[in-house]
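> compute the structure for the input listed below.
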Amino acid sequence: MRARADGLAAARAGHPVTRCPRFTDPRLTAAWVRGYAMVSQSSSSIPGSANELTV
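Model prediction:
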């Protein structure tokens, strides 16, 4: 749970995904990336974001 929260915090701070620490357990790395991805998924559905289609 901590790894996912750290990934989420890194994404919100604007750090690149390459900032992911080198965990000895691949499950921790996966959790960190999932946390990081939560921000990019939610920002793609925000009105006015770069991914919004303007007609």
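> C-alpha only now, for contacts and for neighbours.
OK.
> quick check: Val33 touching Arg4?
Yes: when contacts are counted by Cα atoms under 8 Å, Val33 is listed as touching Arg4 (7.1 Å).
> so which strand or helix has Ala37?
Assessed by DSSP states H and E, Ala37 sits inside helix 26-43.
> no, scratch that, I was asking about Ala10
Applying DSSP H and E as the criterion places Ala10 in helix 2-12.
> which helices and strands sit right next to that helix?
Applying 3 or more Cα pairs under 8 Å, 6 or more residues apart in numbering; DSSP states H and E, we find helix 2-12 packed against helix 26-43.
> one more, please, to line up against the first structure:
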Amino acid sequence: MPELPEVEVTRRGIAPYVTGRRISAAVARERRLRWPVPAAFESLAGRVVRGVRRRGKYLLLE
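The predicted structure is shown next:
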């Protein structure tokens, strides 16, 4: 598990590259995650990333 500063550095690093970009595909390779993957997960394809934020050690793409 990464430490909090590492997650923040990663967020700052990827934000300029993904913000404003269109999601080409959404693939859940492993469905046994902490929470169940919603059935509508694949519908994220084609949407635009508005920003990247962090909640604890999780990165959230808006």
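> mind checking the TM-score on these two?
Once superposed, chain against chain, the TM-score is 0.26 (TM-score structural alignment, normalised by the length of the first structure); 22 aligned residues with a Cα RMSD of 2.9 Å.
> re the thing from before, how about the helix holding Ala37 of the first structure: buried residues?
Neighbour counts over helix 26-43 of the first structure (16 or more other Cα atoms under 10 Å) mark Leu28, Thr29, Ala30, Ala31, Trp32, Val33, Arg34, Gly35, Tyr36, Ala37, Val39 as buried.
> in contact with Arg11 of the second structure, which residues?
Val52, Arg53, Arg54, Leu59 (Cα atoms under 8 Å, 6 or more residues apart in numbering).
> how about these in CSV, adding neighbour count?
Shown next, in CSV, are the contacts of Arg11 of the second structure (neighbours: other Cα atoms under 10 Å):
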residue, neighbour count
Val52, 16
Arg53, 14
Arg54, 15
Leu59, 14
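> could you check the angle helix 26-43 makes with the helix holding Ala10 of the first structure?
Orientation of helix 2-12 of the first structure against helix 26-43 (axes from the mean of the first three to the mean of the last three Cα atoms, to 10 degrees) gives an angle of 40 degrees.
> element containing the spatially closest residue to Glu8 of the second structure that is not a sequence neighbour, please.
Nearest residue to Glu8 of the second structure, sequence neighbours excluded (Cα to Cα, 6 or more residues apart in numbering): Arg54, at 7.1 Å. Assigned by DSSP H and E, Arg54 of the second structure falls within strand 52-55.
> just checking, what packs against that strand?
If you count contacts as 3+ Cα pairs under 8 Å, 6+ apart, strand 52-55 of the second structure packs onto helix 4-18, strand 58-61.
> quick one: contacts for the residue nearest to Glu8 of the second structure?
Applying Cα under 8 Å, 6+ apart to Arg54 of the second structure gives the contacts Val7, Glu8, Arg11, Leu60.
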